[in-house]
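> got a predicted structure plus its sequence, pasted below:
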Amino acid sequence: MQRSLQKIFAILSLLFILNTATTLAEVKSPEASSFTIKNFEILEDVDGQYDFSTVSSPDFDEAFHQHVQENISLGISPSVFWVRFIPPAENYFDESDPLLLNFTNPSINKLDVYIPVKDSTIAKGRNYILKQAGAERPGTAREIWDADWTFSLPHQYIQGKYIYLRLQSVSVMNLPVMIWQEKDFIHAALLKNIAYGLFYGILLSMVFYNLFIVFVLKDRTYLFYVLYIAFMLIYQFNSHGHLRLWLDIDYRLYNALFWFCLSAAFSFAALFSAKFLQIHSDEIFLKRIFNLILLLSILIGILGIPGCSIPANWLSHGLGLIQPLVFIGLAFYRFRNGFRPAIYYLLAWGILSCGILGWIFLPDRTTSSNVLMLATALESILLSLALSARFRDLRITQLTLTRNLHYYRDLSLTDALTGLYNRRCLNSKMQKEISQALTEGISLSLMIMDIDFFKKYNDAYGHWQGDQVLVGFSNVLLKNLNDTQLAFRFGGEEFVILLPNLDAVETSKIAENIRRDFAAKTFRPTNKKTVQVTVSIGISTLTAQDNEAALFERTDKALYEAKTAGRNRVVIR
């Protein structure tokens, strides 16, 4: 329990650093280093038929309507949207520092920015300069090297006039717009990138740590987890704009990679969950739920990779909201049934669900993205802890089963009264020892012992007292034998010893010690009487012509000779 608390404390400390970095990136200084644009006017161009000259003409003023939300939030739509706004006056900022116009959504496909300037320029003499960016456009269109879309406001920029935006995208058109002073933007971007580095580092460390475990344990559950986090990492690297920033590839390939990674992340999340929660083939209803999730996950890739991004977006958003809720319900069900590792799994998907809800419903895109990023990082760590807990439980179960197996195996091979091996064990051990001795050409001796007049002792003093004699004799045997010399209770008062690497002479010395020690032992069957009991011993050594039956028969004859010669003696044959 203490180790688990230490792990959770370390996780929370790391995530606190991550959250601090992202928060610091958003802090505004008292000198108004940044300004968030909030008053937008929107025009939806359903067919994409209007150009800038048309929408910027006075005749179209009434076509624009006031946007009710503080950020540009237009959902998923195939339409082209025209947006206009008036930035604050320049005296709002430090006039000595250049100004930057920042759009915080790297997934926008096409972004055209029309900025009013004092000189007549590109846009058909209407004194506007055009700047273009977007995921569909080549990296050379990026004016400032940043994952988001950032432009410098030209020095001839005209205050008090509308800046126009033309937006077109197949992803969610949620677009915060900010004006920054250049030095403060650089500072905020540095902190933001540190936060992203921590985030990607957490996911990458989870991938490599658990990949090592995959190679060691060969466990498919770990493999599915690694693939889920790996594809989630690439998807996040892509969706936050960093892949496009570092790798300028054709948009179709970029888009295909995006949807492939998202589809794979959904798919391996389902496979991992089914394996982790131990969904068996006989649980038909649960199996169908996971098969449906897997089918929808694959369908996202089938739609998105060829370019049907809008239906793929709708499907991915729906599945992204429903899938964690399904996993939470199943994890709770498993936890209620006694599967303890499900608690980490339950927390992981619960936190991710909160992050997804925050991403959907929080009005500020930067804050919502940070919440989802933190939730994803924490989910990856908690799932790794869930795997560790699952492995620990499985290991404990396996050790218990192994211990029980050894216990019952030993129980089946040992005599309950004396603790010596029983006749069943003798049959297997004797065959093995004879085979090894004949193969390697080493000595093997057999000793058969019979306690003298044991039946009379039992009849005179009772079975319980007779058992004390058997236990006492067993202790004498164990005292005189080493680990390689095996003693067996053959049945009743008969005992057998296998002695590898010993010939008849060496064996007879051990036999004499046993006979002498046992004869010297005193038993007290009644309070007023002490009794001494003796043992007869027969010995024989394996020859090249012997088999199991021949060796045993010859040794038994030696025992018979010892008994007929007066008992309490050792005979070699």
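Structure received. Numbering: from 1, shown residues only.

> drop to CA atoms for contacts and neighbour counts, all remaining ones
Noted.

> surely Lys557 meets Gly538?
Yes: assessed by CA atoms under 8 Å, Lys557 is found in contact with Gly538 at 7.4 Å.

> what about these two, which has more around it?
More crowded of Lys557 and Gly538, by other CA atoms under 10 Å: Gly538, with 27 against 18.

> second structure for comparison follows:
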Amino acid sequence: MIKKTSSQYSLHHQINSTGYQTGQVLIFSEKLCLFFLILMLFTFGCGLNRNAELDHLPFLNEKLFLTPNSYIFVDLKGDLGVDKISSPAFFMKFKVNTSQRLSLAVNPAKTWVRFKLSPDVLKALGHGPWTLELASSLADRATLYVPDPLAKHGLKEVRADRRGTENPHDVKFRNLSFTLDSPASPQSFYYLKMEASRPAVLPLVLRSWKGFYSYASYDYLVFGMLYGTIGCMLFYNLFIFFSLRDKIYLVYVAYMLSFLFYFPLLNGQIGTVIDIDPLELQTWERFFLGGSIFFACSFCRLFFRTWQSVPRWDLVVRSFQIMALVIIALGLVGLFYWAAWLAKFAGAFGPLSLVVAAVLCGREGARSAKYYLTANIFLMAGTLIYVLWSLGIVKKVPGDILFTLGPAIEAVLLSFALGDRIKYLKHQTHALAASEAVYKRASETDGLTGLFNKRYLMEQLEGDLAKTDAKGQQLCLIIMDVDHFKRFNDTYGHPEGDKVLVTLAQIISASIRFRDYGCRFGGEEFSITLPDTDLKSARIVAERIRERFGAHGFNPGEAKNVFVTVSMGLAQYSPGEGAVNLIKRADSSLYQAKAMGRDLLVIAE
């Protein structure tokens, strides 16, 4: 027998009561998820293409890395101005950077970069203006000091702005950038001051303004597809939640909503719309990152019911939930450095713990584990690549895109998993309904004759009488008893007596309508309920059964053509009469038939 837990009952009931709609939802779900999965693969290809680097032919790629051969100085206290930094006393304190990327010092320290724009560099990119991009959203603030003979100290201050309001050529973009014109002198130095509230590694990329505009448009397209996918999955599963009222869909929605806020904050898209303070930005980032980790663990626990299936590993998953709350708390009190390192640990090992949970539950026979496992492998891979990319260990991959692509693919695959879960629960609901029908039928049916039993008669008759009163119809009840059945049993044995009872049951079933029902009232006593039937019609049915049964010859043992008769009592329902009284009147008529010589039908007054 298939058992159903109380926590699953509501969902089973919803699925059972909306079977057709659920089937249509499943078909649409699979098509929608497949479409977005193909879209994700396309986005993945776009991301790799965007990051393809032709270092030996930079002009074909319309970009140059200024980081190599630039000069770096870290102001540990963060209190030096450009007047001192650009003075001859500090000239030799700058160190040559030979790497394509540079590491930013964490506040309060400031990172200074000194570089030139030689004619050869600008010629490779074509005519100006040009755009200098800090190719990472992890930089909080940046100020560029451009050579200008008319400015104080010969340097004009320009602040980076993601919203594109500092310069008419500026483009709204998630990474900090500057629009540059031709320098007054090719030997003049530019000074760039950068601030970061967390560890960051980034290159300085120079593009023509048109090239940067195309690059930014392409970047918007890729991230738009990723966020759009997560958003569509969110609203689709919110619709499913309102249809099925299963809280796992609400947890999924909260999980995806956390992603949908966290990644635009992390990747800098929010900064193109809202002028938000970096410290406040960090607070919101940690809040939604902690929320995404918390709801990811909550989803896993609900999806696999880990507290039942793998209780020991459930403690590990719950520990990451606690860690997520700690990340939120650290962000709220401004301890961003520790929140960042704890987030990297939770981001790297949290998905791994969910993968292990999926493997363990899959070994226990949990359905849909394959979808869940694949989803978290993508999330784990994207997170790991991003961590390595942000530390400068992995370079030639689009870490920011892959980090966002992982959750987008996970959103689609988890929707697959939830759809498969609905399909399984629908199948289980049908199996439960069939099982319940079998056991219900067994509890209401006589095992020997196949007719209903007395319990069914007493339950059903009350309802039939209520319908008869409500519709103003008539109802008749026949009760019959096999004549001299004890003597037949004693003479020929109980197996032969059983044949007599089975034969009478077969004749009853063949002689009544579909809406009528016969019951084995007890021992050799039977009843027939005839709804919407008048006394005359009921009498015809009773006489037909009595005559057919009396004409049937039995061959018990060596005896041939032994005939058995049946006595009957017939009662017509009187409005307002109870089931017990109706049965009593029919039974009294039966005993009158017995007293009058048997093989008779007596109608109650």
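Noted; the coordinates are in hand. Since the model is a prediction, treat every value here as computed from it, not as a measurement.

> hey, what's in contact with both of Lys557 and Gly538 of the first structure?
Arg573 (CA atoms under 8 Å, 6 or more residues apart in numbering).

> now do the same for Tyr278 of the first structure: its match in the second structure.
One correction, residue 278 of the first structure is Gln, not Tyr. Gln278 of the first structure maps onto Arg305 in the second structure when the alignment is built from TM-score structural alignment.

> so who does Leu296 of the first structure touch?
Counted by CA under 8 Å, 6+ apart, Leu296 of the first structure has contacts 315, 319.

> that one maps to what in the second structure?
By TM-score structural alignment, Leu296 of the first structure lines up with Met323 in the second structure.

> just Ile351 of the first structure next, same as before
Using TM-score structural alignment, Ile351 of the first structure sits opposite Phe378 in the second structure.

> ok, now Ile451 of the first structure?
Checking TM-score structural alignment: Ile451 of the first structure goes with Val482.

> for its match, which non-adjacent residue is closest in space?
Leaving aside its sequence neighbours, Val482 of the second structure sits nearest to Val566 (CA to CA, 6 or more residues apart in numbering; 4.5 Å).

> surely that neighbour and Gly597 touch.
No: here Val566 of the second structure does not reach Gly597: they are 10.8 Å apart, not a contact under CA under 8 Å.

> could you name every residue contacting both of these two?
Contacts common to Val566 of the second structure and Gly597, judged by CA under 8 Å, 6+ apart, are absent.

> more crowded one of those two?
Val566 (25 against 10).

> what's near enough to touch the equivalent of that one over in the first structure?
Aligning on TM-score structural alignment places Val566 of the second structure opposite Val535 in the first structure. Counting by CA under 8 Å, 6+ apart, Val535 of the first structure touches 449-452, 515, 518-519, 567-569.

> which one (most neighbours) among those residues?
Met449 (27 neighbours).

> what is the aligned counterpart of Ile528 of the second structure in the first structure?
Residue pairing (TM-score structural alignment): Ile528 of the second structure is matched to Ile497 of the first structure.

> test my guess that its match contacts Glu433.
No: counting by CA under 8 Å, Ile497 of the first structure sits too far from Glu433 to count as a contact (11.8 Å).
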